[in-house]
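Trainee: From the sequence below, what's the structure:
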Amino acid sequence: MRVVLTCMPFYSHLVPVVVPVAKALARAGHQVAVATANAMADELARAGVAHLPLPNVRTLAELMAEPAVAASPGMPDDPEGRSRAARARTDAGPLTSAFAGSLAGVFARDLIERCATWRPDLIVRECNEFGGYLAAERLGIRHAVLDIAPGSALNLTAVLDALNGEREHLGLAPVRDPWHPHRCLVAGFVPPRWYTAELPPVRCYRLDPPESAPVCAPAPGRPLVVAGLGSVAATVLPESTHLLELMVTALGRVPCSAVVGLGSDPAAWTGPRPPNVRLMAFTPQRVLLESAALLLSHGGFGGVAEAIRTATPMVVLPLFSDQPYNAATVAELGLGRRLDLDGLSAETLAEVCAEVVADDGYQRRADGMARQAQACPDLDALAADLAR
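Mentor: Coordinates of the predicted model:
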C-alpha cells in the first residue's frame, strides 16, 4: 500500500504523532511519505521519513508576516489589543477558519499535483490539516484522520462554509454534514475515556515513548515541574510574554525544581529569574515528563497527551483553539486544575500548583488514566487497521 500522511508545518503536529505513525506503516511494509511544507524537510530527514514537499504551503511564521493575518483579532498586531485577543479565544478564530478554507485549498492543490506521480492508495491527515481531506475527495481515494487535537472537532460546524468554498473550487459538490471530514477511521491517542459524546467515534491507540528517552531524576525532596506555552502561542498571542512572566514568578514561590520553556532565547529574557526555575528556549518535554510531578501549560493537546501517558498531574491555563476543551476535560477527569487568565495572580497560581503537587488524589487519578493509555493497542495495530 502507498500512503501519504499530511501535516500542517508545525513541529508539535509533525514529530509527536505523524512521524511515529509513518514509521509504523513503513515497518508494516508500506510505502510512506509525509506531504507538508518545504520548511519541514530537515525534521523529516532526521526522522528518516520520505518527504513530499508542497511548495506553496506556508509556515505559521510566514503567515504571521502578512499584515492582514498579523492584524486579525487576537493576533500580535491587532490594534485593539488584549480585549480583542480575549474575545478571539472564544470562537473558531481567523487562523482556524483559514486552515479549513484558503490554506486548505492551497494544500490540496499542491497535494493533488504531487499525487499525479506518487499515486497513493490512502491519505492520512492530522485533524487540523484539511487539504488532505479535500485532495482525497477530489482524487476519489480513501482517507483517515490522526486526531492530534480532539477538541478541534467542535469547530467543524463553524468552518463548514469555508470548507465547502474550497470543495467548489475543486469541482466537488458541497456537503451539509459538518462531520463529513471525520466520517472515516479516526485514530485517537489518549484513552477512550477522554472522548465525550459530543465528539465523533474514534479508535484509540498507544503512543510509546522514544526508545532512547532517558529519565531525568528530580532533586531529592524537590518535585519537578515542567512548564511552557508550546511552539505556537508566542507567535500568535500578544499576551504570551506576560503569561510566561506570571508562570515563572509563581513557580519561584513553589517548593519545587522547575523547567520553563520560553519559546525564545533565555539570554534575551527580561522577566524574573527565581533560583529554583531553569529557563530554556525549548524543553525536552517528552523526557522531563517521565519524572515530573506537574505539567503547567496552556493545554495544547500534545502536552496533555504526554502528561496522560506519563501519569503527570496538570494545571492548565487555556488560551485558544481546543485548549479550553482540553482544560475542562482535565478538570472533569480529576487529572488537574483549570485556571482562567482573567485576574489570575502569581500568588493564586503558585497556591494551585503547590496544591496539585501535594494532593495524592490527582496523582492517583493520573496513574489510572496512564494505565488505560497503556492498555490501548500500539501503532503497529493502527498500521494494520489503516491497511484494512
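
Trainee: use CA for all of it now, contacts and neighbours both
Mentor: Fine.

Trainee: quick one: the strands in the stretch 51-200 of the chain?
Mentor: 51-54, 122-126, 142-147, 186-188 (DSSP state E, counting those that start in this stretch).

Trainee: Take the ones you listed and write them to a markdown table, including distance to Thr196 and mean neighbour count.
Mentor: Formatted as a markdown table, the strands of the stretch 51-200 of the chain follow (distance: least, C-alpha to C-alpha, whole Å; neighbours: other C-alpha atoms under 10 Å):
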| stretch | distance to Thr196 | mean neighbour count |
| --- | --- | --- |
| strand 51-54 | 35 | 20 |
| strand 122-126 | 20 | 24 |
| strand 142-147 | 14 | 23 |
| strand 186-188 | 13 | 22 |
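
Trainee: I'd like to know which of the ones you listed lies nearest to Thr270.
Mentor: Evaluated over those, closeness to Thr270 peaks at strand 122-126, with 36.6 Å, by C-alpha to C-alpha.

Trainee: that older thread, out of the strands of the stretch 51-200 of the chain, which comes closest to Pro73?
Mentor: strand 122-126 (25.6 Å).

Trainee: Contacts for that closest one, please.
Mentor: 1-8, 13, 18, 132-133, 136, 141-148 (C-alpha atoms under 8 Å, 6 or more residues apart in numbering).

Trainee: Which parts of the one helix or strand Ala24 maps to count as buried, going by neighbours?
Mentor: Here Ala24 sits within helix 19-27, counting by DSSP states H and E. Buried residues in helix 19-27, counted by 16 or more other C-alpha atoms under 10 Å: 19-26.

Trainee: Just the closest of these to Ala358, please.
Mentor: Out of these, the member with the shortest distance to Ala358 (by C-alpha to C-alpha) is Pro20, at 34.5 Å.

Trainee: Would you do the same for the sequence below? I want to compare the two.
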Amino acid sequence: MSPVMRSLLRYVPAPAWAFSPVRAWAKEMIRRSADASPESRAKLISGQAAEILARQFDALMAAAEGCDAVVACGLFPSCAAARLVAEQRGIRCILATFCPIWLPSALNRPFEYPGHPLPAGVTDNRALWDHDIRTKNALFGGAINSHRASLGLHLLDNVRDYVYGDPVLLACDPTLGPWLPSDLIDAVQTGAWILPDERPLPDGLEAFLEAGSPPVYVGFGSIAVAREAGRAAIEAVRARGRRTVIAHGWAELGPIDDRDDCFAVGDVNQQALFRRVAAVMHHGGAGTTAAAARAGAPQVVMPQIGDQPYWARRVAEVGIGAAHDGPTPTAESLSAALGTALAPETGIRAGEVASRVRADGAAVAAKRLLDLMSQP
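Mentor: Predicted coordinates for the structure are as follows:
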C-alpha cells in the first residue's frame, strides 16, 4: 500500500448487526426469487434496498464521524446510504465501481433488471440509459426518497445520478476493462485497487503444490453455484491430466472423493497462489479476473450474473483464456474451455498481458481524492 493511500484510510469499527451482509442478502434473494415472476423479484429488490439503506445509513453515519470524505463501493442502496451520510455530514462523497458496464456510455447498454426489461427494438444506447434512470427510480427511488424525507431533505427525481455523483472512479485495469470518455458521465479510470498480500500459503497447500505439476485453481467466489458445478470442474481438470486446488467459496465446494489430486482451501493469498497454477477457473468477478491476469495465469471464466459476462468476454477477447458458453457447466464443456486456457499460445499471451496490468490503481485513486478534497 502506498503511503498516500495509507494516509487516507481510517478504519472505524461498527457493530456487525448494523450492516446488511451481502452474502445473507444474496442467499435470501435466491431463496425468495427462485420461482418468482420478474415483477415479484423487482418488488423484492425494492424491499431489500430499503432495509439495506436504512441499516447501513445508521452504521456509516457513526463510522464517518470525524472523516473528511467517503468513498463508496458496492450495491446501489449501500452507495446511496454513503451519499446520504456524506450529505448529512457535509463532507465529500465519491463513488467507485469495478466494471465499465455500470457507467452510462453511448458505447454500452445498461444492465437489465428484473421486471424492467430494456425497451424492445431500441438500439440507441443513450435512450436506453435514459430508461435506466427510470428503472432505478422505480426500484430504489422509494427507499431513497423515503429516507431523505425522514431527514428533512428534498425529494429527488433522478436517484441514479444523485448516487453516482461527479466524478466516478473506475477501479479496473485499462488493459482488461478499457474505458473511453463518455459525455454521459465523468469517470476517471484509476486501474484496479490492489493491496499487496504478504500472507504465506498454508503448509498443506505448499506441500500439495510441491508434490506435482502446477494444478488448476477452481473457485466460484461469491456465487452460490450448485455443488454439481464443483464436481464438473474437478472432472474437467482431471480429464486434462491436471490436479485441482478448489476454493470453498459461498457454495462451500470441496473434493468429490478421497483421491489425492484435489486440495480444498478457504481464504487464501491469490497473489501468491495464482503465480503457481496452470490456470484459474472462476466465475468472472472483477477481483479474481484482475488477480489472475496480473499473475499471468490463463483463465476459464464461467459467468453467472452482473458484470461476470463482461469479464468472461474480455478474457476471451484479450486472448488470456476462454469464456464458458452458458451458465450451466458440464465436465465436457469445462474441459473444452480448459483446453483453450492450457494451450501454449494462451500461456504466452497471459504472460505478455501480465506485464501490462497496473498495480498502482489505489495510489492513483488516492491522489485523485486528495485533489478533489483540495478544491473548494
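
Trainee: if we can go back for a sec, now which of the contacts of strand 122-126 of the first structure would you call buried?
Mentor: Looks like the contacts of strand 122-126 of the first structure have 2-8, 13, 18, 132-133, 136, 142-148 buried, using 16+ other C-alpha under 10 Å.

Trainee: Against Ile305 of the second structure, how distant is Ala127 of the second structure?
Mentor: Distance of Ala127 of the second structure to Ile305 of the second structure, given as C-alpha to C-alpha, to the nearest Å: 24 Å.

Trainee: for Arg238 of the second structure, same thing?
Mentor: Taken as C-alpha to C-alpha, the span from Arg238 of the second structure to Ile305 of the second structure is 27 Å.

Trainee: May I see the buried residues of helix 19-27 of the first structure organised as CSV, with distance to Ala327 of the first structure added?
Mentor: Shown next, in CSV, are those (distance: C-alpha to C-alpha, whole Å):
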residue, distance to Ala327 of the first structure
Val19, 26
Pro20, 26
Val21, 26
Ala22, 29
Lys23, 31
Ala24, 30
Leu25, 32
Ala26, 35
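
Trainee: quick one on the thing from earlier: what is the orientation angle of the following helix or strand past the helix holding Ala24 of the first structure with helix 19-27?
Mentor: As assigned by DSSP H and E, the chain's next helix or strand after helix 19-27 of the first structure is strand 31-37. Using axes from the mean of the first three to the mean of the last three C-alpha atoms, to 10 degrees, the direction of strand 31-37 of the first structure lies 150 degrees away from that of helix 19-27.

Trainee: Could you identify the helix or strand that succeeds strand 31-37 of the first structure?
Mentor: According to DSSP H and E, the helix or strand after strand 31-37 of the first structure is helix 41-47.

Trainee: Now distance to Pro174 of the first structure too, for the strands of the stretch 51-200 of the first structure, in a markdown table please.
Mentor: Below are the strands of the stretch 51-200 of the first structure laid out as a markdown table (distance: least, C-alpha to C-alpha, whole Å):
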| stretch | distance to Pro174 of the first structure |
| --- | --- |
| strand 51-54 | 25 |
| strand 122-126 | 20 |
| strand 142-147 | 18 |
| strand 186-188 | 22 |
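
Trainee: Read off where stretch 273-292 of the second structure ends up in the first structure.
Mentor: Aligning stretch 273-292 of the second structure against the first structure (TM-score structural alignment) gives residues 288-307.

Trainee: in the stretch 251-388 of the first structure, which spans are helices?
Mentor: Ranges of helices within the stretch 251-388 of the first structure are 285-288, 301-309, 323-332, 346-358, 360-374, 379-387, based on DSSP state H, counting those that start in this stretch.

Trainee: which of those helices sits most buried?
Mentor: Most buried of those by mean neighbour count (mean count of other C-alpha atoms under 10 Å) is helix 301-309; its value is a mean of 24.

Trainee: that older thread, for the match of stretch 273-292 of the second structure, what is the distance to the chain centroid?
Mentor: 12 Å (C-alpha atoms, centre = their mean, to the nearest Å).

Trainee: residues contacting the alignment partner in the first structure of Gly177 of the second structure?
Mentor: In the first structure, the residue matched to Gly177 of the second structure (TM-score structural alignment) is Trp194. Trp194 of the first structure makes contacts with Thr329, as judged by C-alpha under 8 Å, 6+ apart.

Trainee: And for Ile194 of the second structure?
Mentor: Ile194 of the second structure neighbours (C-alpha under 8 Å, 6+ apart): 359-362.

Trainee: tell me which of those is nearest to Ala187 of the second structure?
Mentor: Taking C-alpha to C-alpha as the measure, Gly361 is the one of the contacts of Ile194 of the second structure closest to Ala187 of the second structure, at 14.1 Å.

Trainee: what about the closest residue to the closest one other than its chain neighbours, how many residues close to it?
Mentor: Once flanking residues are discounted, Gly361 of the second structure sits nearest to Gly191: 4.1 Å by C-alpha to C-alpha, 6 or more residues apart in numbering. For Gly191 of the second structure, the neighbour count with other C-alpha atoms under 10 Å is 27.

Trainee: for Gly191 of the second structure, helix, strand, or coil?
Mentor: At Gly191 of the second structure the chain is in coil, as set by DSSP: H, G, I helix; E, B strand; the rest coil.

Trainee: which position in the first structure aligns with it?
Mentor: That one, Gly191 of the second structure, aligns with Tyr205 by TM-score structural alignment.

Trainee: Surely its match touches Gln372?
Mentor: No. Tyr205 of the first structure is beyond contact range of Gln372, at 10.5 Å (criterion: C-alpha atoms under 8 Å).
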